[in-house]
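A.B. asks: one predicted model, sequence on top.
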Amino acid sequence: MDAQLPRTALLVRMALPDHVCPWGLRARHLLKSHGYAFEERLLTSREEVEAFKAAHGVKTTPQVWIAGQRIGGHDDLRQWLGLKLNDPKALTYRPVIALFGMAGAIALALSMASMGTPFTLHAAEWFVGLAMCLLAFLKLKDIEGFATGFLGYDLLARAWLPYAYIYAWAEGLAGVLMLSGQLVWLSSAVALFIGSVGAVSVIKAVYIEKRSITCACVGGGSNVPLGFVSLLENVTMITMAFWMLARHGGL
């Protein structure tokens, strides 16, 4: 990025009656947030879009010019501004952090609404139950994708394929029962079983075989690395199973 260039720009983006290019809006936001005064030209028909591409020898819109120099599209603009590009294949814990953060917030809110304080034992129980339900939902949303990823490391699923499909439903069932406080023996048994198998599978894949693979815990196609977080999820289920049995009867 040349700091000496005038902070003026031209943005050409597609805004059809049935489609407004989101990358054009992103590019506009980048220019605004970095203090650029810019002219905005809209391409409002397919004919205009194709003519613009042909005239400038480009394959995509938007296109940005700064001080008369063509920078390129949205990603080119980010790079020119010195911003990091998003890598869709990069490993990240963001989905897990978002899920557990939301589960915790809901649990605290429910505790506050029903008991007048967010910090209760029920809130801790609800947190685990909610997290299990949310994790099950993400798995069931793309059960085939989850099963494919799960087969990469789960020992029982590798030996008996149907378990990869049963797992998501079992996790959801255990979570719902934990939230309701009903059939504690069943929810605890399910959580103990799937948590134990999962913990052993993660330990074998990550800590014994030293494999670097992604975890299917938040559904298929995720970029969450298999490792400590995955092990913690399973250990939490095991701990919760014993806790529910001790607190609500059964031990």
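C.D. replies: Okay, I see it.

A.B. asks: going forward, measure contacts between C-alpha atoms and count neighbours the same way
C.D. replies: Fine.

A.B. asks: could you show me where the helices are in the stretch 101-250 of the chain, in order?
C.D. replies: Remark: helices assigned in the stretch 101-250 of the chain by DSSP state H, counting those that start in this stretch are 121-141, 143-150, 155-159, 162-180, 184-202, 228-248.

A.B. asks: any chance of the ones you listed in CSV, with distance to Met115 too?
C.D. replies: Below are those laid out as CSV (distance: least, Cα to Cα, whole Å):
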stretch, distance to Met115
helix 121-141, 9
helix 143-150, 37
helix 155-159, 41
helix 162-180, 15
helix 184-202, 22
helix 228-248, 18
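
A.B. asks: same list, those, but as CSV with mean neighbour count and distance to Arg41 please.
C.D. replies: Compiled in CSV, the helices of the stretch 101-250 of the chain are given as follows (neighbours: other Cα atoms under 10 Å; distance: least, Cα to Cα, whole Å):
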stretch, mean neighbour count, distance to Arg41
helix 121-141, 21, 40
helix 143-150, 20, 41
helix 155-159, 16, 55
helix 162-180, 20, 49
helix 184-202, 20, 53
helix 228-248, 18, 47
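
A.B. asks: gap between Ile166 and Arg78?
C.D. replies: 44 Å (Cα to Cα, to the nearest Å).

A.B. asks: which elements pack onto the helix or strand Ile97 falls within?
C.D. replies: Using DSSP states H and E, Ile97 sits in helix 94-115. Packed against helix 94-115, as judged by 3 or more Cα pairs under 8 Å, 6 or more residues apart in numbering; DSSP states H and E, are the following elements: helix 121-141.

A.B. asks: want to compare, so here's the second one:
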Amino acid sequence: MMTKTAELHRMVMADHVCPYGLKSKHLLEKNGFEVDDNHLTTREETDAFKRKHGVETTPQTFIEGERIGGHEALREHFGQEVRNEDETTYQPVIAIFAVAAMMAAALGIGLLDMMLTMRVVEWFIAISMCFLAVQKLQDIESFSTMFLNYDLLARRWVPYGRVYPFGEAIAGILMVGGILPFVSVPIALFIGSIGAASVFKAVYIDRRELKCACVGGGSNVPLGFVSLTENVMMVVMGLWMGSKGLFF
């Protein structure tokens, strides 16, 4: 059987090893190629390679003498998906809700010896709120700018875009512990109801196509069902926790 070979040129310097070069090498080996791994060990050597082959980036892969290109081009060559930077995706939201659900279930099993209880549902919503708040707080300026595209209160009072993530975090943290409902309930009801109304108006009445700020300002999650769900969950959680304080 003839061995498949590929020629790879990647940066391997004392202060920098190109991560895409490592990914390209792994991808080639995974697809059964024996890799002729050529290291570019200096900036001068890298620049000379780019000029010689008329390319702007490294790594570069050659198969049977044909230049395939960088890591993304190599993925395309092997029929793998290459996501456009502007492409919409629900992956961040799926990750948040999935991990929150597993954490809530683990708490239920570890602390209550059961998984299907209302307390587990409470933990799931509260932990999700905390995760979503953290996403926003990573770059609060970027979030608040995107938030201004559709939030009704933020458009009237710009600082609200910076207040919202802190409110969501505080309400979520208190609800995880089931403490101070007289603080968490009003916050959740307030920001959740305004958020739900804002999203519903922007998406379902005005029919606007916007990016959702729910997982931070740099997300490619489309505004709509996800953000509406986030805010409705806060309202429902606020009503539930409030009713527990009154009747239980």
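C.D. replies: Nice, I can see it. Note that the structure is predicted; figures quoted are calculated from it, not measured.

A.B. asks: now the helix holding Ile97 of structure 1 on structure 2. Mean distance?
C.D. replies: Taken over the aligned residues, the distance from helix 94-115 of structure 1 to structure 2 averages 1.1 Å (mean Cα distance after the TM-score superposition for structure 1).

A.B. asks: now that helix and helix 121-141, what's the angle there?
C.D. replies: 140 degrees (axes from the mean of the first three to the mean of the last three Cα atoms, to 10 degrees).

A.B. asks: please identify the buried residues of helix 94-115 of structure 1?
C.D. replies: Val96, Leu99, Phe100, Met102, Ala103, Gly104, Ile106, Ala107, Leu108, Ala109, Leu110, Ser111 (16 or more other Cα atoms under 10 Å).

A.B. asks: right, and the first one touches Ala216 too?
C.D. replies: The one in question is Val96 of structure 1. No - using Cα atoms under 8 Å, Val96 of structure 1 is not in contact with Ala216, being 11.0 Å away.

A.B. asks: and for the two, which residues touch both?
C.D. replies: Counting by Cα atoms under 8 Å, 6 or more residues apart in numbering, the common neighbours of Val96 of structure 1 and Ala216 are Val224.

A.B. asks: read off where the helix holding Ile97 of structure 1 ends up in structure 2.
C.D. replies: Using TM-score structural alignment, helix 94-115 of structure 1 corresponds to residues 91-112 of structure 2.

A.B. asks: thinking again about what came up before, got the angle between the helix holding Ile97 of structure 1 and helix 228-248?
C.D. replies: Going by the same axes, to 10 degrees, helix 94-115 of structure 1 makes 20 degrees with helix 228-248.

A.B. asks: residues in contact with helix 94-115 of structure 1?
C.D. replies: By Cα under 8 Å, 6+ apart, helix 94-115 of structure 1 touches 117-120, 122-124, 126-128, 130-131, 134-135, 218, 224.

A.B. asks: again, but for stretch 75-84 of structure 1
C.D. replies: Met1, Ala27, Leu30, Val64, Ile71, Leu85.

A.B. asks: looking for the alignment partner of Leu27 of structure 2 in structure 1.
C.D. replies: Match for Leu27 of structure 2 (TM-score structural alignment): Leu30.

A.B. asks: helix or strand for that match, which one?
C.D. replies: Per DSSP H and E: helix 22-33 holds Leu30 of structure 1.

A.B. asks: list the buried residues for that helix?
C.D. replies: Applying 16+ other Cα under 10 Å to helix 22-33 of structure 1 flags Trp23, Gly24, Leu25, Ala27, Arg28, Leu30, Leu31 as buried.

A.B. asks: list just the nearest of those to Ser45 of structure 1.
C.D. replies: Nearest to Ser45 of structure 1 out of the buried residues of helix 22-33 of structure 1 is Gly24 (Cα to Cα; 15.0 Å).

A.B. asks: can you pull the contacts of that closest one?
C.D. replies: Val12, Arg13, Met14, Thr61, Pro62, His74.

A.B. asks: give the equivalent position in structure 1 for Arg207 of structure 2.
C.D. replies: Match for Arg207 of structure 2 (TM-score structural alignment): Lys210.

A.B. asks: give me the number of residues near its match?
C.D. replies: By the criterion of other Cα atoms under 10 Å, Lys210 of structure 1 has 11 neighbours.
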